[in-house]
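Peer 1: sequence first, then the predicted structure:
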Amino acid sequence: HRIDYIRKFLGRKWYEVIISIDKQDRIWVCIPFRWEYKPYKPRRLISLDINLKKIVAYNGKKVRRLNTRFTEALYLKHHAEEVQKKHNYAWRRNKKWLETIRALHSRSRNIVVDWSRKFAKYVVLKAKRMKSAIVLEDLEKLWFNSSQKSSILADKLSRFAYRKLQHAVVTKAIEYNVPVIFVNPRGTSSLCPRCGAMLVYSHRLAICTRCRFIADRDVVGAMNIYLKAFQTLAPRLGSWGIHPMTNETRAKGGLHKNEPMIAYIHSYKNI
């Protein structure tokens, strides 16, 4: 590790030293440290809608799309499975094929883990500069349970990628004392963020037949994730319904510009 990273742990309490030796006779030393999590009072929210191709971030005003590397990892995993199917069970006894398959799976996993860590640091530092809380979907019970029996490769990688990304964001948030909020994902893609009506989809384009709101599926998800957290944390910001907070729909009055929200997260929890 870099010297500046090691200095973060100087003076902190530690529990034990764990030493292990891998198959290549390399010695690994792990030292767990005690880390006190003291999140600040958020003034804003940043919601994240996570997909294989893109992550959509919404802060109440603007929507930003960020490309992921998960599809690259999916391609490598698909290539590894194609090699396995081509050689049936013979690849288990062939050292060359076995090493190739293991290398492809390892590269795929490393891409997911490395990109998740880099993105987590980026979004956490951005949230800290803006005094914002990060809002994520709690998909542990709803999405993972409904698709854990699926044998589709994309579903498997989606579950793995989301877990790694969620873990990376929470870990970095604890390190930098950034509040993290988990909201119930039910209805985030099916309800209109403007009027609350059921949306009609044409491929990935969402259309509300009541208020004529139109947006793609990822933007709808990011807005609804934001609104679920916002309605819970700031109930006294006027009675402007469930409209997304834009310049046109922003409530008048309420909190002052530099006044933090009264309700804030002491530790990450479910809403």
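Peer 2: Nice, thanks for sending it over. Numbers count the residues shown, from 1 in each chain.
Peer 1: C-alpha from now on. contacts and neighbour counts both.
Peer 2: Will do.
Peer 1: the longest helix anywhere in the chain - contacts with which helices or strands?
Peer 2: Ranked by number of residues, the top helix in the chain under DSSP state H is helix 95-129. Contacts defined by 3 or more C-alpha pairs under 8 Å, 6 or more residues apart in numbering; DSSP states H and E place helix 95-129 against helix 70-86, strand 132-137, helix 153-175.
Peer 1: where's A80 relative to L125, distance?
Peer 2: A80 is 36 Å from L125, where distance means C-alpha to C-alpha, to the nearest Å.
Peer 1: pick out whichever of these two has more residues nearby.
Peer 2: A80 (21 against 17; other C-alpha atoms under 10 Å).
Peer 1: how many residues are close by the closest residue to the more buried one other than its chain neighbours?
Peer 2: Spatially, and ignoring its direct neighbours in sequence, A80 is nearest to I101 (5.1 Å; C-alpha to C-alpha, 6 or more residues apart in numbering). Neighbours of I101 under the rule other C-alpha under 10 Å: 22.
Peer 1: I101 against E82, yeah?
Peer 2: No - I101 is not in contact with E82 according to C-alpha atoms under 8 Å; the separation is 9.5 Å.
Peer 1: this is the other structure I want to compare:
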Amino acid sequence: MWAIETRNAIVLENLPKWTPERMIKDVKDKQLRLRIYCAAFASMKRAIMEKAREYGVPVVLVNPSHTSTICPIHGQESSTNLMGAMPQGLVSTRRGKRSGIWTWFHYTT
């Protein structure tokens, strides 16, 4: 596991319960939509946290606002959410098509 080998933490966005309602917009019952949403995201988050704890990897929950524009390496805000040229190096991000999880690549100058 990459996080164990590199001794890095796993960072998850602490998403509010109502964020991706359009994902379940075809479900008519409002309470059922909320339950489906909460179950899916809460269980995925819980599973990641349990596995991380099992392997001794810390998990950090962050505020989701501006996570697409703030460099995960340097903490500076970029004008674009895909590629940022920072004084310390070049960082590019890519969102997985299925997982929706960001992957960061760091290139030093």
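Peer 2: Thanks, I have it. In this text, all values refer to a predicted model and were calculated from it rather than measured experimentally.
Peer 1: how alike are these chains, TM-score-wise?
Peer 2: For this chain pair, the superposition-based TM-score is 0.50 by TM-score structural alignment, normalised by the length of structure 2; 81 aligned residues with a C-alpha RMSD of 3.6 Å.
Peer 1: re the thing from before, the residue nearest to A80 of structure 1 matches what in structure 2?
Peer 2: Matched by TM-score structural alignment, I101 of structure 1 corresponds to no residue in structure 2.
Peer 1: how close does I101 of structure 1 get to V180 of structure 1?
Peer 2: Taken as C-alpha to C-alpha, the span from I101 of structure 1 to V180 of structure 1 is 37 Å.
Peer 1: if we can go back for a sec, please identify the deepest-packed of the helices and strands packed on helix 95-129 of structure 1.
Peer 2: strand 132-137 (a mean of 26; mean count of other C-alpha atoms under 10 Å).
Peer 1: what stretch of structure 2 does that strand fall on?
Peer 2: Counting by TM-score structural alignment, strand 132-137 of structure 1 corresponds to 8-13 in structure 2.
Peer 1: name the element R65 of structure 1 belongs to?
Peer 2: strand 63-67 (DSSP states H and E).
Peer 1: neighbouring contacts of that strand?
Peer 2: K53, K54, I55, V56, A57, Y58, V219 (C-alpha atoms under 8 Å, 6 or more residues apart in numbering).
Peer 1: matching residues in structure 2 for that strand?
Peer 2: Under TM-score structural alignment, there's no match for strand 63-67 of structure 1.
Peer 1: for that strand, buried residues please.
Peer 2: V63 (16 or more other C-alpha atoms under 10 Å).
Peer 1: ok and that strand relative to helix 95-129, angle-wise?
Peer 2: 160 degrees (axes from the mean of the first three to the mean of the last three C-alpha atoms, to 10 degrees).
Peer 1: which of the helices and strands packed on helix 95-129 of structure 1 sits closest to A251 of structure 1?
Peer 2: strand 132-137 (18.8 Å; C-alpha to C-alpha).
Peer 1: so K17 of structure 2 belongs to a helix, correct?
Peer 2: No - with DSSP: H, G, I helix; E, B strand; the rest coil as the criterion, K17 of structure 2 is assigned coil and is not in a helix.
Peer 1: contacts only, for it.
Peer 2: Neighbours of K17 of structure 2 in contact, by C-alpha under 8 Å, 6+ apart: L34, Y37, C38.
Peer 1: mind checking how far it is from I48 of structure 2?
Peer 2: From K17 of structure 2 to I48 of structure 2 the distance is 18 Å (C-alpha to C-alpha).
Peer 1: do the same with L90 of structure 2
Peer 2: Counting by C-alpha to C-alpha - L90 of structure 2 and I48 of structure 2 are separated by 29 Å.
Peer 1: and what of S92 of structure 2?
Peer 2: Taking C-alpha to C-alpha, one finds S92 of structure 2 at 24 Å from I48 of structure 2.
Peer 1: which residue, other than its chain neighbours, is closest to W102 of structure 2?
Peer 2: By the measure of C-alpha to C-alpha, 6+ apart, the closest residue to W102 of structure 2 outside its immediate chain neighbours is R95, 4.4 Å from it.
Peer 1: go ahead and confirm that neighbour touches W104.
Peer 2: No - using C-alpha under 8 Å, R95 of structure 2 is not in contact with W104; the gap is 9.0 Å.
Peer 1: which residues do the two both contact?
Peer 2: With C-alpha under 8 Å, 6+ apart, R95 of structure 2 and W104 have no common neighbours.
Peer 1: which one's more surrounded, these two?
Peer 2: W104 (16 against 13).
Peer 1: where does the more buried one sit: helix, strand or coil?
Peer 2: Under three-state DSSP, W104 of structure 2 comes out as strand.
Peer 1: now for it: which residues touch it?
Peer 2: Per C-alpha under 8 Å, 6+ apart, neighbours of W104 of structure 2: P72, V91, S92, T93, R94.
Peer 1: now H74 of structure 2
Peer 2: M86, Q88.
Peer 1: that one and H106 of structure 2: what is the separation?
Peer 2: 10 Å.
Peer 1: same deal with L32 of structure 2?
Peer 2: From L32 of structure 2 to H106 of structure 2 the distance is 41 Å (C-alpha to C-alpha).
Peer 1: residue contacts, the closest residue to A57 of structure 1 other than its chain neighbours?
Peer 2: Computed as C-alpha to C-alpha, 6+ apart, the closest residue to A57 of structure 1 that is not its neighbour in sequence is L48, at 4.7 Å. Neighbour list for L48 of structure 1: I55, V56, A57, Y58, I134, V135, L136, E137, A222, I225 [criterion: C-alpha under 8 Å, 6+ apart].
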